[in-house]
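Visitor: Output the structure for:
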Amino acid sequence: MKYLITGAAGFIGSRCAELLCQQGHQIIGVDNLNDYYDVNLKHARLANAQKSELFTFIELDLADREGVAALFSEHKFDRVIHLAAQAGVRYSIDNPMAYADSNLTGFLTVLEGCRNTKVKHLVYASSSSVYGLNNKTPFSTSDSVDHPISLYAASKKSNELMAHTYSHLYGVPTTGLRFFTVYGPWGRPDMALFKFTKAIIAGEEIDVYNNGDMLRDFTYIDDIVAGVLQIQDVIPTPNSEWKVETGSPATSSAPYRVYNIGHGSPVKLMDYIEALEDSLGIKAKKNFMPMQPGDVYATYADTQDLFAATGYTSQVKVKEGVKAFVDWYRDFYNV
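Guide: The predicted structure is shown next:
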């Protein structure tokens, strides 16, 4: 089949592209290669995917309506995996306007492309951040997500609403995946593991928020990508018996589904840091700080629906995953 992967120079997108090429699919990868973080890392990820002749990269900003429309019209994709977004909860506190073009307009151009060219399945990235003020754990897709606490989270909730509209009005099959704290080799420099590793090796302090009293459902990159590739084969169909009053918000009378994708077993932040210290062989200098705006105390995924649909289970435990990241980091940066 022919796939479009948006955010193809990104952490998850580049790995999805590699594996789909290995399976014999043709991949068109797009990315705007913005400088939110190190563009050299993005190019290095792309180089991995470009080892396959089945991968073609196109530099394109999804806010370019005409450009995206032309892309869809020319290639007639079978399926779309939409992972491009302006990421980061904390960045959205100080730079809210950065999220409008990427996460709202960019998603709308993709939806329009899917509608106009009759794409068979759109899988897109949502986020665990949509759970916002929800304190009930584990987080379930049957829970309300009407109280986000960052603009990033609000933009991801908006994506789910926009997808449902297109599924309902135009019959576009859409599946949203709420990712839970993805980490591993080739990860983003703005995320904790990357920042901690860089600082510890340099002998600098690491900022530990909420005095380290936090839980995260850390999910290894290979587990995430396996789930993405499994679910894109499960194309949602309308459920004629579904009703708003009694049905789960994760499904619909339209061809629409939302799933959690995470490890399903939260880890204490201090245990995560200890695993990193063990892998590095260096004790971290810690600067304990209060909770940051937009952060939540705990994330914890209920992945039963995804398991029922695909058989998905996470395989990689934190100590193993952190060591794999450290090994990659030392090799990539020669430190």
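Visitor: alpha carbons only for contacts and neighbour counts from here, please
Guide: Will do.
Visitor: any chance you could map the helices in the stretch 151-300 of the chain?
Guide: In the stretch 151-300 of the chain, the segments counted as helices under DSSP state H, counting those that start in this stretch are 151-170, 192-201, 221-231, 269-280.
Visitor: Which of the ones you listed sits closest to Ala9?
Guide: helix 221-231 (14.5 Å; C-alpha to C-alpha).
Visitor: Sort out which residues of the closest one are buried, please.
Guide: By neighbour count on 16 or more other C-alpha atoms under 10 Å, the buried set for helix 221-231 is Ile221, Asp222, Asp223, Ile224, Val225, Ala226, Gly227, Val228, Leu229, Ile231.
Visitor: helices or strands next to it in the packing?
Guide: helix 11-22, strand 182-183, helix 304-310 (3 or more C-alpha pairs under 8 Å, 6 or more residues apart in numbering; DSSP states H and E).
Visitor: Show me how far it is from its chain's centre.
Guide: On the basis of C-alpha atoms, centre = their mean, to the nearest Å, helix 221-231 sits 11 Å off its chain's mean C-alpha point.
Visitor: quick revisit: I'd like the helices and strands packed on helix 221-231 as JSON lines, with mean neighbour count appended.
Guide: Formatted as JSON lines, the helices and strands packed on helix 221-231 follow (neighbours: other C-alpha atoms under 10 Å):
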{"stretch": "helix 11-22", "mean neighbour count": "22"}
{"stretch": "strand 182-183", "mean neighbour count": "22"}
{"stretch": "helix 304-310", "mean neighbour count": "16"}
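Visitor: I'd like these laid out as a markdown table, including distance to Asp64.
Guide: As requested, these are exported to a markdown table (distance: least, C-alpha to C-alpha, whole Å):
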| stretch | distance to Asp64 |
| --- | --- |
| helix 11-22 | 20 |
| strand 182-183 | 28 |
| helix 304-310 | 33 |
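Visitor: Next, the second sequence, to be compared with the first:
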Amino acid sequence: MQRVFITGSAGFIGFHLSQLLLKEGYQVHGYDGMTDYYDVRLKQRRHQILLQSPDFSATEAMLQDDDTLQQTVDRFAPDVIIHLAGQAGVRYSLENPRAYIDGNVTGSFNVMEAARRLNVQHLLMASTSSVYGANTEMPFAETQKADTPLTIYAATKKATEAMGHSYAHLHDLPVTMFRFFTVYGPWGRPDMAFFKFTDAILKGDPIDIYNNGEMYRDFTFVTDLARAIRLLIDAVPPTPAGRPEDMTPINGDSLSPAAPFRVVNIGNSDTVHLMDFIVAIEDATGTQAKRNFMPMQTGDVPATWANADLLNALTGYRPQTHYKDGVAQFVRWFRDYYQL
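Guide: This next block holds a predicted model:
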């Protein structure tokens, strides 16, 4: 039974990934700081569900608590580490940038040190489509430069990617970074737009729509994302010395020439107009939104769109849930969870 250590296991994505791995026979240990960035009860409920499996165990502590992190990893002795924890949210990074340095840079460094010491088979870490920043050529491809981040959140994620490459090079540690594109679905984060929109619409409150609705996003359903991560566990980047001379190159591969390191987009490869997404929520709730159109927020980008060809080449898989189906599933969960 393969042992996987997941940081951020009580989070939105970590919860779904843990559920999938447990279902497929993995032994999982979750590590989560249970911060109050959003309703802790939601995080606690996710962990309660996971703890119903005998193959799941958990530790509640911060990534910055290095002693606890290292001791926990040593006890569990994982084969694979999947690092999802960190301070999320583009807009909150304008208010509290230090939380991003502490959680995303220092915390990620501690995780990399744990992976290096245990010489795990594969270290997989979460990044974000926000690292593409001011890039305008779309769909975004992993081989594009990502040197123009527009927020501290994006900058800390890009820093994690750069640190991951150095660890891969220095220690022959296989590292895969995945860039997420606007993840949504059941058990989502209350700070995210799809959650806020649904909550406000059902309460009869107005919703704030930025850039007057002229926004496009590559919406990725959370269980599709979890499936992609699960498949990437097995797509271990080879070391430069371990690559055969006749290895067939993958078109558009981001595999580093100097390290067992790769960046992979996880997105639907479909860009959806924000107003269409809002209409899907209205249809699922049966309620018309009160729309409050606003100018663009600082640090936001008007569009994201993933090229997911590399993911498909490595795993044979592409996220494919249509946004209308995904929204309907989320609204059903929302009504059930909040007993509406």
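Visitor: Superposing both, give me the TM-score.
Guide: Here the TM-score for the pair of chains, by TM-score structural alignment, normalised by the length of structure 1, is 0.97; 331 aligned residues with a C-alpha RMSD of 1.3 Å.
Visitor: Distance to Val316 of structure 1 added to the helices of the stretch 151-300 of structure 1, as CSV?
Guide: Compiled in CSV, the helices of the stretch 151-300 of structure 1 are given as follows (distance: least, C-alpha to C-alpha, whole Å):
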stretch, distance to Val316 of structure 1
helix 151-170, 26
helix 192-201, 16
helix 221-231, 7
helix 269-280, 14
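Visitor: Out of the helices and strands packed on helix 221-231 of structure 1, which gets nearest to Glu274 of structure 1?
Guide: Closest among those, using C-alpha to C-alpha: strand 182-183, at 15.6 Å.
Visitor: Show me what Ala259 of structure 2 aligns to in structure 1.
Guide: Aligned by TM-score structural alignment, Ala259 of structure 2 pairs with Ala254 of structure 1.
Visitor: Distance of the residue nearest to Asp208 of structure 2 when sequence neighbours are not counted relative to Gln52 of structure 2?
Guide: Using C-alpha to C-alpha, 6 or more residues apart in numbering and skipping the chain neighbours, the partner closest in space to Asp208 of structure 2 is Asn292 (4.8 Å). Distance of Asn292 of structure 2 to Gln52 of structure 2, given as C-alpha to C-alpha, to the nearest Å: 43 Å.
Visitor: swap in Asp325 of structure 2?
Guide: 28 Å.
Visitor: These two: which has the busier surroundings?
Guide: Asp325 (13 against 10; other C-alpha atoms under 10 Å).
Visitor: Quick one: map that one onto structure 1.
Guide: Per TM-score structural alignment, Asp325 of structure 2 is aligned with Glu320.
Visitor: Identify the residues contacting that match.
Guide: With contact set as C-alpha atoms under 8 Å, 6 or more residues apart in numbering, Glu320 of structure 1 has no partners.
Visitor: For it, which three-state class applies?
Guide: Secondary structure, DSSP: H, G, I helix; E, B strand; the rest coil: Glu320 of structure 1 is helix.
Visitor: just Ser144 of structure 1 next, same as before
Guide: coil.
Visitor: Same check on Met112 of structure 2?
Guide: helix.
Visitor: Could you check which residue of structure 2 pairs with Asp331 of structure 1?
Guide: Per TM-score structural alignment, Asp331 of structure 1 is aligned with Asp336.
Visitor: element containing that match?
Guide: helix 323-337 (DSSP states H and E).
Visitor: Give me the mean deviation of that helix from structure 1.
Guide: Here the mean offset of helix 323-337 of structure 2 against structure 1 after fitting is 0.3 Å, by mean C-alpha distance after the TM-score superposition for structure 1.
Visitor: The helices and strands packed on helix 221-231 of structure 1: which one's closest to Ala69 of structure 1?
Guide: The nearest among those, by C-alpha to C-alpha, is helix 11-22 at 20.7 Å.
Visitor: Quick check: the helix or strand that that closest one is followed by compared with structure 2, mean distance?
Guide: Next helix or strand after helix 11-22 of structure 1 toward the C-terminus (DSSP H and E): strand 26-31. For strand 26-31 of structure 1, the mean distance to aligned residues of structure 2 following superposition is 0.6 Å (mean C-alpha distance after the TM-score superposition for structure 1).
Visitor: how close does whichever helix or strand comes after strand 26-31 of structure 1 sit to structure 2?
Guide: Next in sequence after strand 26-31 of structure 1, counting helices and strands by DSSP H and E, comes helix 39-49. Mean deviation of helix 39-49 of structure 1 relative to structure 2 after superposition (mean C-alpha distance after the TM-score superposition for structure 1): 1.0 Å.
Visitor: Alright, I will stop here.
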